[in-house]
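J.: can you look at this prediction? I've put the sequence above it.
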Amino acid sequence: MLDPITLIALGGVGLLAGFVDAVAGGGGMLTVPALLSAGLPPIAALATNKMQSVIGTAMATYTYWRKGFVSFKALIPSIAVTYAGSLIGALTVKQIDTTFLNLAVPVALIGVALYFLFAPNLSDADRTSRLAFPKWVPLLGFVVGFYDGVFGPGTGSFFTIGFVLLFGLGVTRAAGNTKLLNMTSNLAALTIFIPSGDVVWPAVMCMAVGQIIGGYVGAHAGIRFGAKLIRPLVVVISIAMAIKLIVWP
C-alpha cells in the first residue's frame, strides 16, 4: 500500500514526465525509476508506467491535434498497424533473445541525437518526403510498435526521426504525429497488463493528474517554441536514454 506522501511525490514525477513526453518523449526515464523506488515490483512498475503515460500522451496528442499538428485521418491505417505490431511484440518478447538490443538501441539513439544536432535546415517547415506517406507510415508504425512491445526505450525518438527523415515533416508536426502512434503502442501493451492485474491504480490516479497538466503544458510549449525547443530536447533525451541503457541496462 502506497502512503499519501509517496503518491503526492509520484504525482509530481508524473507532471515532469508528462511535460518531457509531450515535447520530446523519454518521460519513462523519470517515472519507471520513481515507481521502482516506491516499492513496486518490476512488472507492476512497467504496467503502471504504461497506464499513466497513456493519459499524459493522450492530452498531448489532443493538444497537438487541436492546433493542426496531427494528421489523424491520414494516420488511421497506421494506428491499427502500430497497435498490432506492439501487441505482437509484447506477446512474443519471451520467445526471442533481446540482449542484443542493449547495445543496438543506445547506438541508434546516439544516431538520432547526432542527426537532430547536426542536420542542416531542421526546422518546423515541411520538406519533400522521401517515401509516400500513406504507403510507408504504416510500416514505420508496425516496426516501431513491435519494438515498443519487445523492448521500449526510445520509441518516441524513433517515431520522430522516421517522420522527419523519411516523410519530410517539420519537427513540430513530427512530434504531434509521434504522440498519437506512441499512445497507440502503449495501449497495446495495456491490453495485456490490465487483465493480468499488474496496474497499481492508486499510483496511476495520482500520476495521471500530473501527466494531464504536464502533457498540456508540454504540448503548448512544443507548439509555441517549435524546433527551437523540441530539437535540443530530443538530443538531450536520446543521449540520456543511451547512457542509461549502457550504464544501467
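T.: Noted; the coordinates are in hand. Numbering: from 1, shown residues only.
J.: when you work out contacts or count neighbours from here on, use the C-alpha atoms and nothing else.
T.: OK.
J.: burial check on residue 94, number of neighbours?
T.: Neighbourhood size, residue 94 [other C-alpha atoms under 10 Å]: 10.
J.: the one 4 residues further on too?
T.: When neighbours are counted by other C-alpha under 10 Å, residue 98 registers 11.
J.: next, it: secondary structure please.
T.: coil (DSSP: H, G, I helix; E, B strand; the rest coil).
J.: do the same with residue 26
T.: Residue 26 ends up coil, using three-state DSSP.
J.: mind listing what it touches?
T.: Taking C-alpha atoms under 8 Å, 6 or more residues apart in numbering, we find residue 26 in contact with 17, 20, 153-154, 156, 237-238, 241.
J.: what's the spacing between the residue nearest the centre of the chain and residue 183?
T.: What sits nearest the mean C-alpha location of the chain, by C-alpha atoms, centre = their mean, is residue 156, with 3.9 Å. Distance, residue 156 to residue 183, by C-alpha to C-alpha, to the nearest Å: 10 Å.
J.: repeat that for residue 196.
T.: Taking C-alpha to C-alpha, one finds residue 196 at 20 Å from residue 183.
J.: tell me which of those two has more neighbours.
T.: residue 183 (24 against 10).
J.: please enumerate the helices of the protein.
T.: Secondary structure of the chain, counting by DSSP state H: helices at 4-23, 28-37, 42-66, 72-92, 101-118, 133-150, 155-165, 171-193, 201-225, 227-247.
J.: putting a second one here so we can go through both:
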Amino acid sequence: MSFFNVALILIVGIVAGFLNVAAGGGSMLMLPLLVFLGMDMSVANATNRVGIFMQNLVASGKFHKEGVLRPKEALFFIIPAALGAVAGTFLAIELNEIFLRIVISILICIMAVLLVIKPKMWEGTGVRRGSPWLLRIIFFFIGVYGGFVQAGVGFFFIWAFVGLTGYDLLHSNAIKVTVILCYTAISLLLFASRGLVHLQTGLIIACGTMIGGFLGARFSIAKGNNWLRWVLATVIFASAAKMIFDVVHML
C-alpha cells in the first residue's frame, strides 16, 4: 500500500470516526473509499469493522470517564442487538441490498425532517414509551441491519433511544457506541472466520477512527443536545442522499 493510500485512509478514518460517534454515517465515507482503492465490497464491509470496534472502544471509555455512560443501562440493549447482528451477518447474502437501501434511505430522510421540525422529540423526556419486549424486538432488528451493512445504523439506534427510551441525544450517543462496540466484536469475529478481514488495512482505519471517535465523544459532551441535533440532521440528509445515489447507480 502506497504512502498516499495510507494517509488517505487515515484522514477519512478520522472524519468517519468523528461522524460515527457524534451522529452516524461515517461508514458511508469509508466503504466507498476502500472499494475505490481496489478492495472487494464484502472485504471492505468486514475490514471496516476493525475501525468501528476501536473507535467505539475509545469513545465509550471517554463517555464513561465523563460520567455520561452507565454500562448497566447499555446491557439491556446489547443482548438483543448482538443477537440481531449475528443474524444480519449470516443473512447478508440472502437479502436484496437494493430494496433495503431504498427503504433505509426513505426512513433516514424522515428522521432528518423530524430533527428539524420537531426538535423537542429528540431532547428526551425521561419516559420510556415502549414495553421491554417491544424494545428488545426493535433493537434486535436494528442489530440485524448493523450486522448486514453497518452504514447508517447509528441513526436508527439514536432514533430508538430518544424516541422510545426517553434518553436525550447525548446519553443516546453514549449508549449507542457501547452497544455497537459489543455487537461489532461478534460480527468481526464471524467475518474474520470467513477470511474477509484485511487486518493491515483494518488497523490503519482503526488509527484514524480512534482519533475521530475520541474527538466525536469530546464534541458531544462539550456541545450538548442542541449542537448534536443540527450535526445529526446534516449528516442524515447527506447520508440519505448518498444512499439514494448509490441505489440509482446500482439500478
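T.: Arrived safely. In this text the structure is predicted, and so the values were computed from the model without any measurement.
J.: trace the residue nearest to the centre of the first structure over to the second structure, please.
T.: Taking TM-score structural alignment for the superposition, residue 156 of the first structure sits opposite residue 154 in the second structure.
J.: likewise for residue 21 of the first structure?
T.: The alignment partner of residue 21 of the first structure in the second structure, by TM-score structural alignment, is residue 20.
J.: leaving out sequence neighbours, find the closest residue to its match.
T.: Counting by C-alpha to C-alpha, 6 or more residues apart in numbering, the nearest residue to residue 20 of the second structure once its immediate chain neighbours are dropped is residue 26, at 5.0 Å.
J.: pretty sure that neighbour contacts residue 16?
T.: Yes: between residue 26 of the second structure and residue 16 there is a contact under C-alpha atoms under 8 Å: 3.9 Å.
J.: the two: who's more crowded?
T.: Legend: neighbour count by other C-alpha under 10 Å for residue 26 of the second structure and residue 16, higher for residue 16 (31 against 27).
J.: so the match of residue 156 of the first structure touches residue 22, yeah?
T.: No: judged on C-alpha under 8 Å, residue 154 of the second structure makes no contact with residue 22 at a distance of 9.5 Å.
J.: related to what we said a few turns ago, looking at the helices of the first structure, which is nearest to residue 125 of the first structure?
T.: Minimum separation from residue 125 of the first structure across the helices of the first structure (C-alpha to C-alpha) falls at helix 171-193, 7.6 Å.
J.: in the second structure, what stretch matches the closest one?
T.: Mapping helix 171-193 of the first structure onto the second structure (TM-score structural alignment) gives residues 169-191.
J.: how big is the offset of the matching stretch relative to the first structure?
T.: Once fitted to the first structure, stretch 169-191 of the second structure is off its aligned match by 1.6 Å on average (mean C-alpha distance after the TM-score superposition for the first structure).
J.: quick check: buried residues in that stretch?
T.: Across stretch 169-191 of the second structure, burial judged by 16 or more other C-alpha atoms under 10 Å covers 169-188, 190-191.
J.: so the residue lying closest to residue 41 of the second structure once chain neighbours are set aside versus residue 219 of the second structure, what's the distance?
T.: Closest residue in space to residue 41 of the second structure, ignoring its immediate chain neighbours: residue 35 at 6.0 Å, by C-alpha to C-alpha, 6+ apart. As judged by C-alpha to C-alpha, residue 35 of the second structure and residue 219 of the second structure stand 30 Å apart.
J.: try residue 101 of the second structure
T.: 29 Å.
J.: what's the answer for residue 90 of the second structure, then?
T.: Relative to residue 219 of the second structure, residue 90 of the second structure is positioned 35 Å away (C-alpha to C-alpha).
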